[in-house]
Structures are given as structure tokens and as C-alpha cells.
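Participant: coordinates only, sequence not included:
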């Protein structure tokens, strides 16, 4: 056992948004037993701080959504990056770990690695989906990459980037056999109800563009089956208020939807099918083995930019992992209330399809299941020779 004198004095980390905060917190929980006296610091959120992390800046100073939203905040965010870089170059931590947030972290990692500080990036940027040219920067910036999907390991290895597959943390949080009846009891829903979860997104921009179409689809579904119950988890009070405002603007106040404070996993577990915005939430739905329709709308200009960048026919993580359209994807103008209703109706009513999906999603769950805290911590310890 190494003496405390030989243990690294500090490890720096940066998470720029809530998902990275959760990711880094899990990594810290795996590292702390091996490095009990080390100082973990940088930029992070409440979950990292619960692990004894010291954040030099409020994480929400970095949280910006969308390609265009970053422009007015660029100077402030760049200033934070430069200040943190100078602090770390002076201190020289044993390693720097960037938790996702590649726009900020890769630039910082490139400068730290050039100065001889080992850099670890947790969650490989999706170069397999778009902007594959970033691999050149990743090679310059990253000493070791931690990836959460099995197929990513070979991509980075072929590019010459040292890499470890550590499993997806969500696969550990979601039970292999979800408790649907328990979830319905918790939400006060009848056990024999037909339940649809509506998940237009947690970001304000996602709510802005998705809410009217998602709730419009719910109204049409209710016309087909009066017994349907709808639940919609809200990420916070701001999101709830904005959701209700958008529903009112669209004249859809008559659609009965049970709004939940958080409880997204309970909502998914309770549902027969889910209408979900593209993103990590679609993977959560797959892990709960639920039929779904993936949909997404955004600012027209942003859509015109992004639609030409993709390398694959899929945007939803369940479809990307399956390498086929297991579930429907409806994007931008195609994500209109009638089309969403029709697609959701098939997910609700096609029993053989539902059973097939459940088996495919179970296989997917097993492929993603590792002890990510232990695996990611072990990779970091190898990098710092512990």
C-alpha cells in the first residue's frame, strides 16, 4: 500500500452541466477510497460537492444550451477557462478529468496535456455521429478516453487514443425488471390504466419547440382512447411554469396531464409507452424496456445547420446502439401532432412489437451494464500510476 506521501496531492475535474455532475460524482465515489487524502477540485455541481469536491466557480456559469446561445456568453466562459488553466498549470495536479462538456474541456485538456499534465476525458464525444474531424483535437488533448458505449472503444483505439470502456452509469440505476405496478401506485394511477409518459425535454429550449406538438399529440391520442392517462415529469419549477405557459399559448389547456416534480424514472416505469425528446432520456426509456417514439424540434436555423452534419440515419440512442430503426424518429416538421399520434398509437397497440422491443432492450441493458464507478476509477488510477 502506497504511503500518503506518495499519493497525488490533487486531481482536477470540470463538469459543465447536470449530467456531467452526476457522471463525475460517480467517478469520485470510486476514486475516494483509493485516494482518501487527495484534493478534488475544479468546477462541478452539487453531486460532486457531496463527494467532497471543491468547486472554484458555480457550474451554471458554464451551462449553455444550443449552438447559438453560446455566442453572447463566449467571453465570460473563455475567461473562466483561461483562469482555471493558469491555476492548474501553476498547481500541476496529478491529472485533469473532463466530464463530458467537450467544447470547454477539450480546449482546456489540450493546453494541460501540452504542459505534461495527464488528461482524461469521460464520455467520448460522439465523433461517430457528427463532427468526426474532432478526432484530431482529441488526439492532441486527451491522454486517456473513458467511453460508455461498447462500440466506441474500437473507434478510439483505431485513432490511437488510449481508451477504456467503463459501462453506462444509467444501466446501473435502472432495474433490469422495472416495477410498473409500484410506479403506478406511487403516482396514484390505476394499475389497469393505459398510461403515456410525455417527455418534451428538460431544457427550456426543448420545451419551447417540443411542447405544443407533444401535447397536441396527447389530445389526439385521447380522442382515440378516452381511458388514456398522461404523465409528464418536469425538471424544475421554471420548466413546469414554462410548460403550462406554452400549453396555454397553444390552446391545449383541456388536455389532462399529470405534471410531476422530477420523478422521470417513475413516470417511465409507469408508462405503457413514452413520447420522448431525443437525447439521454431515450436511452433511459430503452433501459426501462418501454415502447417509444423519439421526436425533436428546434430553431429553424439550428436545424438547417445540424441536419447536414450527421453521419448516420439515426439520432436516437436506442436506434444507434441497435444499428436500426427499432423505434420511430420524427424530427422537425415531421414531428407534428398527427404524425406523433399515429406513431404512438402503434407503440401502444402492437403487442407483438412491444414484446420484441422488450427483449431487444433487455439485451441492450446487459451490454451496457458494468460497475462504472469501479471501472472508471481503475482507469484513472492506471493513468496516474496508482
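Facilitator: Received, thanks. In this text the structure is predicted, and so the values were computed from the model without any measurement. Numbers count the residues shown, from 1 in each chain.

Participant: From now on I want contacts and neighbour counts done on CA atoms only, so please keep to that.
Facilitator: Fine.

Participant: can you give me the helices in the stretch 51-200 of the chain?
Facilitator: With DSSP state H, counting those that start in this stretch as the criterion, the stretch 51-200 of the chain has helices at 74-91, 102-114, 134-141, 152-158, 169-173, 180-186.

Participant: Could you point out which of those sits nearest residue 26?
Facilitator: The closest of the helices of the stretch 51-200 of the chain to residue 26 is helix 169-173. By Cα to Cα, the value is 8.1 Å.

Participant: what packs against that closest one?
Facilitator: The contact analysis (3 or more Cα pairs under 8 Å, 6 or more residues apart in numbering; DSSP states H and E) places helix 169-173 against helix 351-368.

Participant: list the buried ones in the helix it packs on?
Facilitator: For helix 351-368, the neighbour count (16 or more other Cα atoms under 10 Å) marks 354, 357, 358, 361, 362, 364, 365, 368 as buried.

Participant: Over to stretch 264-273?
Facilitator: Quick answer for stretch 264-273 (16+ other Cα under 10 Å): 264, 265, 266, 267, 268, 269, 270, 271, 272, 273.

Participant: second one coming, line it up with the first:
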């Protein structure tokens, strides 16, 4: 079985790793993904940017990659798209128009509940198997399948009791622009703590982009850093959901350029930014799961979050979250790939 893969995000490659483990040697892959999985036509690391202005230089690369993906698709049995809607929706459309009989599986769907609701029609029209990762997405798309969230397959540590050791972890994101915006605040914040301060650096990134990291102990794996941390400060994204599932209290922090922030606030219609908060809000579960600090970051307020966290309540909410997200999506997707669903 030959499967054409398209995943441009670090988080998408994390989920691809779980899928490939489930597929075993029965699947041969090609397309766009991290180089550690084989030989892509272009490495997903080439697309590792965030923000309107950071994306502009990548437009030419995206167009060339899109054309190449459509060209080589003729040699593949099925198509698996993971996240990255700006690229993958265009790819789905072009593939279905050229190869109408070729099945397209879309895993980690566009967040049309947050913005760009018009993307729903592309999923309904061009995707054969839309696979959601949040329970409230089940009724959004016409053919949605929900098998649980992939993070439950990847996380091995689940906190049952509060930890009080003073260790604090800092996760500045997986994109260079996120890191550049947050590290000045993280460096200043770290000076307020006397115990161990852990900085999580994703495996695909070089330490040089972080600047001065002399106050931090470096970790390359987020779960390893978080599992015996008392508290964490985490950039918005998948890592916030990971920490919420694990039961490790944290504060979400986010900062970008003033213009990009203004544009985002205009078009993104959500009460919360953090995924755990969004899940609880969408499902009508009362209360904020974790705090959120956006754009105007104040050190005193961030220190207050650490000193006044409620780890017992956090762990209780974490257990609720795990039940909502429990499942085995990789196994179910394997069944779809091999036509057994």
C-alpha cells in the first residue's frame, strides 16, 4: 500500500509518527513530512513559520510543492492529509479534480469553529474521510469520524497527585517566530525562580535561535520536562493540551506583532485560545481550565499564576478531559487505509 502524505507542522509529524508505528512495514509513504520518516519531496521543516509576514516568503515553495504532489499522486493508492489547511485544502481540491476515484483522508481538520468557516465546504466536497480530534467537531462536517485525540496515544504520564518541588518548565512553541517573541519574557520570568528551570526545545530546532539560555536546563522532549514539573508556562498550541491531559498546571502565554494580533482578534471569534479551555467551553463544562495571558505579558501576573495555582482542581479537570478525548485514532485510521472500516 502506497500512501501520499502531506503534513507541514511539527505537531502533525508527531501524529504521523504514531500512525506509522501502527501501519508497520505494510505502508510505503511519499510526499511532505519530516525527513526522519524517509525521503520527502520537500521536508516539512521548510514550512516551519508562523505569522502573516513570516509566511509570505514561503508562498513560492508552497506552489511548487503543490504541483509536485499532484504530479506524483498518480503512483499512490490513497492520500493522507494532516492539519495544515492553508496548503492541504488546496491540495485536496486539486487531487480530487484530477483523480476523482482516489480516496482522501483528512486527519486533524481545519478549525472552522474558530475562523474561516467557509473551509467546511471544501472538506465536505473533496474529502472522503474527515477525521476529527475534538468531540465537539463531530457534527460540524457532513461525514465526520471521531476516534479520540491522538495525544492520548502518545502520552504515558498522567498526574494523580499535586507536585511541590519548585521546578518550572518553559515551552516557547515550535516555530521560530513564536520563540523570538516569547523568549525575552521567559528569560526575565526565569530569573524570578530559584529552583530548576527547564526549557523545552523541539528536536527539529537549533539552540541558537533561543538566544541566551544560560538560566535553563534544556529538554528535547516536552513530556520528559513536564512530568515532574510543578508548573509550566506554555505558548499556545498542542503543548497546552498535552500539559492539560497530563495534569501539569500551566499558564498559557502568547505574543506576536501588534498588527498580527489585531488582525487575529478581528477574525478569530473565540472566547479562549487554549485548546483545553475551548473544549470545556464548547461542551458546556463550567469554569476556565487554565489561565491565558495574551500579548501584554506582565511578569508579576505570571508569577501570581504559579503562586496561586490550584493543582488539585487542575488534576480533577484533567481526568474529565482524558475521558472526553480517549480513543485509538491511529488504529482506526489504519483500518480506513486498508479498507476495513
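Facilitator: Here it is on my side, so go on. The structure presented is a predicted model; accordingly, all values stated were derived computationally and were not measured.

Participant: Got a TM-score for the two of them?
Facilitator: The TM-score (TM-score structural alignment, normalised by the length of structure 2) is 0.89; 334 aligned residues with a Cα RMSD of 2.5 Å.

Participant: returning to what we had before: and the buried residues of helix 351-368 of structure 1, which is closest to residue 214 of structure 1?
Facilitator: Closest to residue 214 of structure 1, out of all of the buried residues of helix 351-368 of structure 1 and judged by Cα to Cα, is residue 354, at 21.2 Å.

Participant: Map the closest one across to structure 2 for me.
Facilitator: Aligned counterpart of residue 354 of structure 1 in structure 2: residue 311 (TM-score structural alignment).

Participant: For residue 148 of structure 1, what is the corresponding residue in structure 2?
Facilitator: Per TM-score structural alignment, the equivalent position to residue 148 of structure 1 in structure 2 is residue 133.

Participant: now residue 325 of structure 1
Facilitator: Using TM-score structural alignment, residue 325 of structure 1 sits opposite residue 288 in structure 2.

Participant: Which of the three states applies to the closest residue to its match other than its chain neighbours?
Facilitator: The shortest distance from residue 288 of structure 2 to any non-neighbouring residue, by Cα to Cα, 6 or more residues apart in numbering, is to residue 277 (6.0 Å). Recorded secondary structure, residue 277 of structure 2: helix (DSSP: H, G, I helix; E, B strand; the rest coil).

Participant: Take the buried residues of stretch 264-273 of structure 1 and keep only those in strands.
Facilitator: In strands, judged by DSSP state E, the following of the buried residues of stretch 264-273 of structure 1 are found: residue 273.

Participant: Is it possible to get CSV of the buried residues of stretch 264-273 of structure 1 that adds distance to residue 88 of structure 1?
Facilitator: Listed next are the buried residues of stretch 264-273 of structure 1 as CSV, based on distance: Cα to Cα, whole Å:
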residue, distance to residue 88 of structure 1
264, 38
265, 38
266, 41
267, 42
268, 42
269, 44
270, 47
271, 47
272, 50
273, 48
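
Participant: Can you give the distance of stretch 362-371 of structure 1 from its chain's centre?
Facilitator: Distance of stretch 362-371 of structure 1 from its chain centroid, counting by Cα atoms, centre = their mean, to the nearest Å, is 17 Å.

Participant: Look through structure 2 and report the residue furthest from the middle.
Facilitator: Of all residues in structure 2, residue 194 has its C-alpha farthest from the mean position, at 30.8 Å, by Cα atoms, centre = their mean.

Participant: ok, that residue - contacts?
Facilitator: By Cα atoms under 8 Å, 6 or more residues apart in numbering, the contact list for residue 194 of structure 2 is empty.

Participant: Which strand or helix spans it?
Facilitator: Using DSSP states H and E, residue 194 of structure 2 sits within no helix or strand.

Participant: Find the centremost residue of structure 1, please.
Facilitator: What sits nearest the mean C-alpha location of structure 1, by Cα atoms, centre = their mean, is residue 280, with 3.8 Å.

Participant: I figured that residue hits residue 317, correct?
Facilitator: Yes. The pair residue 280 of structure 1 and residue 317 qualifies as a contact (Cα atoms under 8 Å) at a distance of 7.2 Å.

Participant: tell me which residues in stretch 87-103 of structure 1 are buried?
Facilitator: By neighbour count on 16+ other Cα under 10 Å, the buried set for stretch 87-103 of structure 1 is 88, 92, 93, 94, 95, 96, 97, 98, 99, 100, 101, 102.
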